[in-house]
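J.: Below is the structure, and that's it, no one-letter string:
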C-alpha cells in the first residue's frame, strides 16, 4: 500500500513543467490550488453547525395535518425522472418506516416506474405480517456526494431502518478531486499499473467515508442499517477494448491473437485457446479486460468455477483504466466490496446483504440469469435481493423468526418484463455487447409478450430516420409507454447499432414479420440524382468508443470521424442497385508521415486500395451497379496498424484534458474521415466536391 497521499506533490511537479510551457492558464490555476491546499493544511476550517434541512432529495419539507410532510418540488422538476414517481412522502405514522436509498439498480432500472424493488420490498414485508412502509429514495445515477447528502437529511423522515444499495457509481471519475486527478495524470504515460493502484486507493478511501457515514447515521438514530453489496455481471458482460496508447506498438498483434483465441474458444479448442491467451497477456501485461474475461470463459468451459470467477473479477477491475475515458460501465470492484464488508462488520447496527455470495450460491459465476446488463438486475435478481433484505429486516419484529419468511412472487406483468428486456437489448447494443446477448434479450421479450414486436419496429423506424424523433408517430407510440420514455429520452444521437438491427431481425418469429422489417429498413431509399448520402451519418454505425456521444453532442470536440477500430463499417440501404460514386476525404492520424495502404470494400469485396499518410486526401471512386444489392450494403474501410507508440505531443494533450476533468481518448486511432459521400453516378462533380 503506498504511503500517505500528499496532495501538494503532483501539483508541484506538474506546475514546474507548466512554467516552461505556454499554458499559463493552467499554471495560474495550479498556483491558486497550491495556495488553497497549503492554507487548508495549516488552518483547517472549524466545525460548523449543520444547516437546517428543508428538503430530502427532490421533496421539500412542508407542514401537514398529521405532521411534517415532504412534497415533490416543482423547482426540481427536471430531476423528477431520476427519482421515484411519488408526489408526497407522508408524515411518520405508527407503521415501521424503512428508507430505501441507492443508485439505478435500487431504482429498478428498465422496470421503473411500473415495478421497483422498493415497492416489492414493501409487499414482501406486509405479506409477512410486518406493518411497514418503504420510502423510496433511490435515484438513477446517484453519485457518492449525493448519497452523502441524502444520509445527512434522512433523519427528517424518522426512519426505523435504513437500506443502502449503492457502490456501482463510486468508481466514476466524478468523485475525484483536482489533486487526485493530477496524481493520476502522473501515472498515465508509463505506469498504468500505478494508475489502477492509485485509483483503487481513492475508491477505498471513498468507501471508508461513505460506510462510516452510514454507520454514524444508524448509531445516531439508534436504528439498524443494511448495506447491500452490489455484484457485477461477470459471466456475460464484455469490456471489449484494445490496449491503450501507453501499451506501445502491439495493437495489430493483440487483435490478431484475440481473434484467434475467440475462434478457438468457440470451436472448443481449449488448449490452443489457453496458449493464445497466454500470449495475449504477455502483450498487454494483463491490462486489457478482454484478456481476463476470455480467460474466465476458458475456465467456465472447463467447469472450473472458482478460477473462472477470479479471472472475470480481474477483468472487471482492470477495466478501471477506462474510467478516465468515460467508457467504463458502472461497477462495484473488489476493493469497494471488501471495504463495505470490513467496515460493516465493525458495527453492531450495520448488517450486509452480500449479493456476490447470494448469486454465487445459486449460479456459481453470475450472468444473464440475474443481470440485464452490467449490473442492473432481472426480475429474478430483484426477487433474490429483496427477499434477502426482508429477511435481515426481521429485527424490526423480533417475534417473527427470520427463517419463517415466506417467499412472495414478484408482481411484474409480462408486458412490463418484455419491455424491460427490449430496453436492455437497446442499452447493451450501445455498450458494444455481442449480438448473441442482444438476441437473448429480444428473444426473451418476444416470448414474454409477442406484441412487443411492434415496439421493436417503432424503435428502428424513428431512430434510423433522418428527421427529429418527435415528428414520427412511431416515436410517439413508444414514448407513450411510461417505462420506456426515460431511457429513450437520454439518447441525443439518432443511432441504431447494426448488431441490434440484425439481432431483432434474427429473433422475429414469422417470415411475414421479417419481410416487413426488411421493407422498413429500405425506407432510406437510394440517393436521387440531385442528392447525396453522407455515410458518416449512418444511423447503424456505432461502436463502444462512441458511447459518450449518446449523451453529449460532441464531448471530444471533434470535427471529423475518428476510427478506433482497424475496420470501419458503414451501411447503405438500397431499394435497387444503380451505378454510384463515392467522394471520400480521409487521412491517417496525426504523426503518420509514411504512406500506408488502406482498402475500401463493398459487401466484403475489394473496391479500391489506396495509400494514405497524415495529410488529408480526396478520392473519387466509381461503384458499378453489379457490386450493389437490394437491401443493406456494407462499405468497410480497412485501416493499417495503429502504428508505434503515440508521440509525446498527443499524449500530453490527452493528459491535459484529464487534468481538466474532460473526456479523453487513450486508445489507438487507425484513421480519420472528414467526409464520406455517396451519390448517383450522374451526380455532378461540383456538387460532390469534398
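T.: Ah, there it is. In this text, all values refer to a predicted model and were calculated from it rather than measured experimentally.
J.: From now on I want contacts and neighbour counts done on CA atoms only, so please keep to that.
T.: Noted.
J.: Residue 603 against residue 631, yeah?
T.: No: assessed by C-alpha atoms under 8 Å, residue 603 is found out of contact with residue 631, at 11.2 Å.
J.: Common neighbours of these two, please.
T.: Between them, residue 603 and residue 631 share no contacting residue under C-alpha atoms under 8 Å, 6 or more residues apart in numbering.
J.: where along the stretch 551-690 of the chain do the helices fall?
T.: In the stretch 551-690 of the chain, the helices defined using DSSP state H, counting those that start in this stretch lie at 648-659.
J.: Strands along that one, start to end?
T.: 561-563, 567-574, 580-587, 596-602, 605-612, 617-623, 631-638, 671-680 (DSSP state E, counting those that start in this stretch).
J.: for the stretch 151-300 of the chain, same thing?
T.: 161-165, 225-229.
J.: what's the angle between the first one and strand 225-229?
T.: Okay, so that is strand 161-165. 10 degrees (axes from the mean of the first three to the mean of the last three C-alpha atoms, to 10 degrees).
J.: So which elements touch strand 161-165?
T.: strand 96-102, strand 225-229 (3 or more C-alpha pairs under 8 Å, 6 or more residues apart in numbering; DSSP states H and E).
J.: another one to put next to it:
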C-alpha cells in the first residue's frame, strides 16, 4: 500500500497533538470508550453447543460423558493435567477438582497431584470403582478461568465439586476502567485507599460472582460441593528483600528503614519485646502496607511462645502485599479465607479448612513440612488435604453408598495417617520435587535454611543424590545450561521438565548467584565446580553482575522495562565467582534520581570491605575500583541517602493509571546501567 505525503503529514500532526500529558489522557479515554463497546469474547457461562472444558472436549461415550484432549499448544497444555482421555464414569460418582496451581500440585505435577492422591484415598475409603476423580485444575487460573470450568460441569455429569482455590484471587487482571477507579483511590487515600478499593471494588465482586456461579451450578445439577480453604506457609516464607516498603511521605521513609535495622538487630540480640515495639512503630509509619514489620513481629512473638499472636502478625505480613499493584507470589488473604468459610456454612457445603488441617499440633501454626514453598503442598501436605476432602465427600454421599464406606483412623491436625494409602511418588520423584522446591525458593530469595531443608530431604530419599549432582552441574557450567547433559538428565523427570524448560535460559543465570549452588555442594560433600552458568565470557573473563537480574521496577511494579536496572532497596547486592584468587576490576555506571537535600555518601563494597565512595548524582557516573578476588565474592552498592517526593510519585502514579499504564509503585534508590567485573 502506497502512503502519500499528506497522510504522513496528518499522522505527524496527530502524533504531535497526542505527545504531551493531555494527549495521553485523550488517547486513553478513546481506548476506554472503544473497549467498553467491545462485547466480551469469552463469556463465563458455557453454551450447550460449546463442549470444550479447558484443553479437553466433552463427548458422549458408552459409559457416559468422556473428556478427550484437543489442544495442540504445549504451553497451554502444560498448565492442565496430562490426561489424554477421561472415560465415562459408569456407575461411579464423578468428583471434579477445580482450582489453581495448588490443586495442580505445582512442582510435583504431573507425577503426583492432589487429585491423584484424593483418588487413592477414596478408593481406600469406599472401595475401588466407587468414585472417579477428574482433575480440572489449571496452573495460573484466575477467577474467570474457574468460572468457565464451573459452568461446564453439568455437561460432564459431575456429582461432586471440590473447589480448591483462592490463592490467585488477589492477582487480578486490571481493565482500563479499573485504572480510573484505582487512580481516584490513590489520589484521595494514598496506598491505604488504593488497597481498600482494590479489595472492595475489584476482588470481592469478582469472587462473589464466581461463588454465585458455583451455587447456581450445584443447585441445578444436584451436585455435592466441598469447599477447601487454602493456607499459606506462614512460618517459613520470608518476604523478598526487594519489597520492603513503598514510597512514604516526608522523613517517614528514612525513619522506617532506621527502625527496621534496629528491629532486626534487637531480634539478633533476642530482645523480643523491644523488637515488637519497633515493629509496631514501623507499621504506624507504613499504614500496614509493608510485610516486614509483621514478619519480624511474628518471629519475636513465636520466641515468646505467643503462637496465636505470631499467626496474626504473619497473616498481616502476608496480606500487606496485596492490592498495591505489585507482583507477588500467590496467596489467600484472611478476608478471602473467611469468605470461603462463610460461603460453605451458608450453603451447607462440606468444608476443609487447611488452616486447621495443616497446623502443627503443638503450635497451631502451619507446619512447613506440608509445603514446598509459599502455598504449594508437599506429598505430606497433599495426603492431609486428600484425607480431609475424602471424608467430606464420603460423608455427603447418597444413602445408597453407605454400605461401601470404610473409615480411616482419626488423626490430630498436622499428624501422619497410618492406615491411609501412601502417595504414588517414587522416592526419586519426590526427591526431585524437593530439588525443584529448592530452586523455586532460591529464585524468590528465601533464606539458606529453607534451601537446606529441601536439599537435605532430597538426599535422604532414595535416588536423590544423582539428580542433586545434575542440578549442581547445571547451575555451575560455563556454557549455556540448556545445552548440557545435566539439563537433559534433570528433564528426564516429567515434573522437572515441566518446571525447568520454560526457564531454561534465565533460571541458571539467576540461580547461580544465589546460595543454592554452594548449599548443594556442601550437602553433597563435593568441591564447588568451577564456572558459573552463563556469567562469564570465557575469552575476556568479564562477568556481568546484572545478567539474569530482575529489574525491581519492571518486575515487581509490572511497569515498562528500561535499559537500566532500578534498585528498590537501599542496598544493591550481587555476587560472582573467580576461577582463582587474584585481583579484579569492577566498573560501575550508576545514578541516583532522588538525592536527599542533605546527602549522605553511599559506598561500594567488595567482600564486605570499603572500595569507593558513591556521591549522589542525577547523571550517569562511572566508578572503577580494583580489589582482591577470592573464590566466592560479594558486591554491595550502598546507595547515597535518597528523598523521593511522595506527592510527585503519587501524581505520576495516578497519571499512569488514568492512561492505562502500570505505575512504578516502589521507591527507586538508585539506577545501574552497567556493573561488570574483569578478572
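T.: Received it, and whenever you're ready, just let me know what you need. Since the model is a prediction, treat every value here as computed from it, not as a measurement.
J.: just to revisit the earlier point, in TSV, list the strands of the stretch 151-300 of structure 1 along with mean neighbour count and distance to residue 115 of structure 1.
T.: Listed next are these as TSV, based on neighbours: other C-alpha atoms under 10 Å; distance: least, C-alpha to C-alpha, whole Å:
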stretch	mean neighbour count	distance to residue 115 of structure 1
strand 161-165	24	17
strand 225-229	25	19
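J.: Export the ones you listed as CSV, with columns for distance to residue 112 of structure 1.
T.: Shown next, in CSV, are the strands of the stretch 151-300 of structure 1 (distance: least, C-alpha to C-alpha, whole Å):
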stretch, distance to residue 112 of structure 1
strand 161-165, 16
strand 225-229, 19
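J.: what sits up against stretch 633-645 of structure 2?
T.: With contact meaning C-alpha under 8 Å, 6+ apart, stretch 633-645 of structure 2 is reached by 247, 249-251, 570-578, 592, 594-597, 599-608, 614-616, 667-670.
J.: and what of stretch 289-307 of structure 1?
T.: 235, 238-241, 258, 262, 265, 270, 273-274, 277, 280-281, 286, 308-312, 314-319, 364-365.
J.: make it 6 Å
T.: The contact list for stretch 289-307 of structure 1 (C-alpha atoms under 6 Å, 6 or more residues apart in numbering) reads 239, 240, 308, 311, 312, 315, 318, 319.
J.: The equivalent of residue 588 of structure 1 over in structure 2 - nearest residue in space that isn't next to it in sequence?
T.: Mapped onto structure 2 by TM-score structural alignment, residue 588 of structure 1 lines up with residue 592. Counting by C-alpha to C-alpha, 6 or more residues apart in numbering, residue 592 of structure 2 lies nearest to residue 670, which is 4.5 Å off, once chain neighbours are set aside.
J.: Any chance of a PyMOL selection covering the buried ones in the contacts of stretch 633-645 of structure 2?
T.: PyMOL command restricting the contacts of stretch 633-645 of structure 2 to the buried ones, with burial defined by 16 or more other C-alpha atoms under 10 Å:
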select buried, resi 247+249+570+571+572+574+575+576+577+578+592+594+595+602+603+604+605+606+607+614+615+616+667+668+669+670
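J.: Now for residue 182 of structure 1: which residues touch it?
T.: 10, 659.
J.: switch the cut-off to 8 Å
T.: Neighbouring residues of residue 182 of structure 1 by C-alpha under 8 Å, 6+ apart: 10, 11, 14, 659.
J.: export the strands of the stretch 551-690 of structure 1 to JSON lines and tack on distance to residue 126 of structure 1?
T.: Listed next are the strands of the stretch 551-690 of structure 1 as JSON lines, based on distance: least, C-alpha to C-alpha, whole Å:
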{"stretch": "strand 561-563", "distance to residue 126 of structure 1": "55"}
{"stretch": "strand 567-574", "distance to residue 126 of structure 1": "54"}
{"stretch": "strand 580-587", "distance to residue 126 of structure 1": "64"}
{"stretch": "strand 596-602", "distance to residue 126 of structure 1": "62"}
{"stretch": "strand 605-612", "distance to residue 126 of structure 1": "65"}
{"stretch": "strand 617-623", "distance to residue 126 of structure 1": "69"}
{"stretch": "strand 631-638", "distance to residue 126 of structure 1": "54"}
{"stretch": "strand 671-680", "distance to residue 126 of structure 1": "60"}
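J.: about what we covered before: the residue nearest to residue 592 of structure 2 contacts residue 595, doesn't it?
T.: No: counting by C-alpha under 8 Å, residue 670 of structure 2 sits too far from residue 595 to count as a contact (9.1 Å).
J.: count of residues packed around residue 312 of structure 1?
T.: Number of residues near residue 312 of structure 1 (other C-alpha atoms under 10 Å) recorded here: 29.
J.: Cool, thanks, talk later.
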